[in-house]
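J.: Below is the sequence, then the predicted model.
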Amino acid sequence: MKLTTLDKEQDNNYNSHDQQIKAVDFFCGGGGMSYGMQMAGVKVIAGIDFEQSCKETFEANITGAKFLQEDVFDLTVEKLETELNLQRDDNNLILIGCSPCQYWSIINTDKEKSKKSKNLLKEFRKFVEYFNPGYVVVENVPGVLRNKRKSGLSGFITWLKKNSFSVHFDNHDISEYGVPQSRRRFTLLANRITKEKIAPVKALGKKLLVKDVIGEANGFPKIPAGHKDKTGFMHTVAGLKEINIQRLEQTAKNGGSRISYADNELLAPKCHKNDKVNFKDTYGRISWDKLSPTITTKFFSISNGRFAHPEENRAISLREGAILQSFPKSYVFKTTTIGNTARIIGNAVPPRYAQAIAEAIIQNHQNGTV
């Protein structure tokens, strides 16, 4: 099953499940989690995020949902209850908390800047305790599990179990769920409808690889560095300095790395001269026959990882990055800059993975409410 058929599959899936299941998506960003839930048949009633820049993208893709620009540190349960007309102890409600994860990430980030985010799980917990929904979903970086006491995860799991939730939590390889990308994510699925510990539903068949979703055969025409696509397809790519184009010209097609010019006094970056061991992904090309590397918020820049196109002398485009995150070609990004678009894409829960989570919930709900 190819990712390029995603739009058609959405139409088939959207009304195929019981629409009584509804969700509120905390830290919703541009709607990756919400979109996957929607694809499976869950009715997303609201997305909550502090970033106003996500609003238009979220609303353009999530049917009938409200976008609430709120900081969860300030948002009260009473305000949310009134705003969305939520009921407590609602078996048909999913509360989703995919909080920003920079503090617990292994990627080199400024921990001081992201320090506030380390307590977001604890803030999300207050809404779960108050509303006591039928289902709880938490998705984050694997580091949350490695630091489960400090992150508040340990205490949250204990509370869930004491309050009659069956809890599944683990780090998952998202390539097993229809996402053509090498990426591991922590996922917690808690349910008080049945005694089952439910887990995301794995995709059938072979894993999708880069060649299955991008390239000319999949509707991506060849373009040069700096190409601006003014259509909604957004096959837009960042520009490159001449020296970076020369570097890519020397980089082997289909997975080559900067090692090919490490000894070149003119081409090798100063910090990488004669170094054939460290940071080999930087300036590297993606491979057709492998999974994509993890799509970060900087995937538009070849100096920030293995983000060069497998053959063309450029970074991957915005739409190629979105497709590797399992967004469909029809997904609308209401943004004004390459950086803002890439940030929404890189921060998102891959919709295919979110759909796998939703399908597990729907199956469990059908079994528990017969």
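T.: Everything's here; your move.

J.: For the rest of this, base every contact and every neighbour count on C-alpha atoms.
T.: Noted.

J.: So which other helices or strands are in contact with the longest helix belonging to the chain?
T.: Criterion DSSP state H: the longest helix present in the chain is helix 351-368. Packing contacts for helix 351-368, counted by 3 or more Cα pairs under 8 Å, 6 or more residues apart in numbering; DSSP states H and E, involve helix 32-40.

J.: which residues in this structure form helices?
T.: 6-14, 32-40, 55-61, 77-84, 120-131, 143-146, 153-162, 242-249, 318-324, 338-347, 351-368.

J.: can you count the residues close to Asp173?
T.: Per other Cα atoms under 10 Å, the neighbour tally for Asp173 reads 15.

J.: which parts of the longest helix of the chain are buried?
T.: Judged by neighbour count (16 or more other Cα atoms under 10 Å), helix 351-368 contains these buried residues: 351-362, 364-365.

J.: Tell me what angle that helix forms with helix 6-14.
T.: Angle of helix 351-368 versus helix 6-14, following axes from the mean of the first three to the mean of the last three Cα atoms, to 10 degrees, is 20 degrees.

J.: ok, residues contacting helix 351-368?
T.: Identification of contacts with helix 351-368 by Cα atoms under 8 Å, 6 or more residues apart in numbering yields 17-18, 21, 32-40, 42, 135, 174, 177-179, 193-194, 196, 198-203, 325-327.

J.: Now, of those, which are buried?
T.: Buried members of those, counted by 16+ other Cα under 10 Å: 17, 21, 32-40, 42, 135, 174, 177-179, 193-194, 198-203, 325-327.

J.: ok so, going back, buried deepest among the helices of the chain, which one?
T.: Greatest average neighbour count among the helices of the chain goes to helix 32-40 (a mean of 29), per mean count of other Cα atoms under 10 Å.

J.: who does that one touch, helix- and strand-wise?
T.: By 3+ Cα pairs under 8 Å, 6+ apart, helix 32-40 packs against helix 6-14, strand 43-49, helix 351-368.

J.: this is the other structure I want to compare:
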Amino acid sequence: MKMARFAEIVEPEHVIIENVLGVRHDKNGVFDTTVEALLKLGYSVDTPLVKGEMIGVPQRRHRAFIVASKTKPLHQGYFDSALKAQYVRERSVRWACEDLLDLEQHSPMDVESKLSGVSKERVDWMFENGAYDLPDRFRPSCHRDKDHTYKSVYGRLYWDKPAWTITTGFLVMGQGRFLHPLRRRVITPHEAARLQFFPDFFDFGVQKRGGYAKMIGNAVPAKMAYAVALELLR
């Protein structure tokens, strides 16, 4: 609703809102309420689902968009053909990061996270057994014995497939599938930025490692925003 309020005050010609897929089923109905508010403000609206790997992002990042316009006659399904027109073959972790495999750690963006002793043991087991997901018996009790909503943890990326969704937790193997496919470590901020479609010339400024993780993990990959904005600018 904050974005709808922003649109009411600023009156932009176009509005693009991005969020996780679960927002469509938010118990407070924030998604539908925002659409209704934009319609009442005189915008036409479409709510496309954008899949990053379908348009060249080397990551399976699926996001719900609300796109509103005062000048484009949007409707449900308006962006379907535009997104199909931008389809490319899936790009892999290799495509994005191969040249960063053994990059010297001169920049904080390229410094590897230090693994604890028990984490090293888990990583070694996965590599020695050709595993891409750590069995429950090797996980800590919080991910083994208790109910939790996020099960995609202690995972390893595939070298020749798109990455799983990059989040702010990519510096920690217990917060997602962020183990490097070929090296016994989690991905670096530089590799995460590549998977988020940031060009190398993008300047993140001087940050603590957690700052890089927050900026990169919370970002909308530029290619996803481009795919939607391009159609509005035609």
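T.: Structure's in. What do you need? No experiment lies behind these values; they were computed from the predicted model shown.

J.: TM-score of the superposition?
T.: Superposed pair, TM-score by TM-score structural alignment, normalised by the length of the second structure: 0.83. Supporting alignment: 225 aligned residues with a Cα RMSD of 2.8 Å.

J.: quick one: the strands in the second structure?
T.: All strands of the second structure, identified by DSSP state E, fall at 14-20, 44-46, 49-51, 62-69.

J.: which residues of the first structure does the third one align to?
T.: The reference is to strand 49-51 of the second structure. Under the alignment (TM-score structural alignment), strand 49-51 of the second structure falls on residues 171-173 in the first structure.

J.: Next, the mean deviation of that stretch compared to the second structure.
T.: Overlaying the second structure shows stretch 171-173 of the first structure at a mean distance of 2.4 Å from the equivalent residues (mean Cα distance after the TM-score superposition for the first structure).

J.: After alignment, which residue of the second structure pairs with Trp288 of the first structure?
T.: Counting by TM-score structural alignment, Trp288 of the first structure corresponds to Trp159 in the second structure.

J.: need the contact list for that match.
T.: Trp159 of the second structure makes contact with Ser92, Val93, Arg94, Pro181, Leu182 under the criterion Cα under 8 Å, 6+ apart.

J.: Tell me, of the residues you listed, which are also contacts in the first structure.
T.: Checking the contacts of Trp159 of the second structure against the first structure (both residues aligned by TM-score structural alignment, their matches' Cα atoms under 8 Å), the contacts still present are Ser92, Val93, Arg94, Pro181.

J.: What's the separation between the second one and Leu100 of the second structure?
T.: This means Val93 of the second structure. Using Cα to Cα, to the nearest Å, Val93 of the second structure is found at 11 Å from Leu100 of the second structure.

J.: who has more neighbours, these two?
T.: Between Val93 of the second structure and Leu100, counted using other Cα under 10 Å, Val93 has the larger neighbour count: 23 against 14.

J.: Quick one: residues contacting the counterpart of that one in the first structure.
T.: Superposed on the first structure with TM-score structural alignment, Val93 of the second structure falls opposite Val210. Going by Cα under 8 Å, 6+ apart, Val210 of the first structure touches Pro180, Gln181, Ser287, Trp288, Asp289, Lys290, Leu291, Ser292, Leu324.

J.: and if you look at Asn304 of the first structure?
T.: When contacts are counted by Cα under 8 Å, 6+ apart, Asn304 of the first structure touches Thr282, Tyr283, Lys298.

J.: Map it onto the second structure.
T.: Under TM-score structural alignment, Asn304 of the first structure pairs with Gln175 in the second structure.

J.: do you know how far that match is from Phe65 of the second structure?
T.: The spacing between Gln175 of the second structure and Phe65 of the second structure, counted by Cα to Cα, is 25 Å.

J.: What is the burial count for the closest residue in space to Asp160 of the second structure that isn't next to it in sequence?
T.: Spatially, and ignoring its direct neighbours in sequence, Asp160 of the second structure is nearest to Ser92 (5.0 Å; Cα to Cα, 6 or more residues apart in numbering). Using other Cα under 10 Å, Ser92 of the second structure has 22 neighbouring residues.

J.: same thing with Arg89 of the second structure?
T.: Residues near Arg89 of the second structure, counting by other Cα under 10 Å, number 11.

J.: is it true that it touches Met54?
T.: Yes. Counting by Cα atoms under 8 Å, Arg89 of the second structure sits close enough to Met54 to count as a contact (7.0 Å).

J.: Could you pull out the residues contacting both of these two?
T.: Counting by Cα under 8 Å, 6+ apart, nothing touches both Arg89 of the second structure and Met54.

J.: And Ile66 of the second structure, what's its match in the first structure?
T.: Here Ile66 of the second structure is matched to Leu188 in the first structure, going by TM-score structural alignment.
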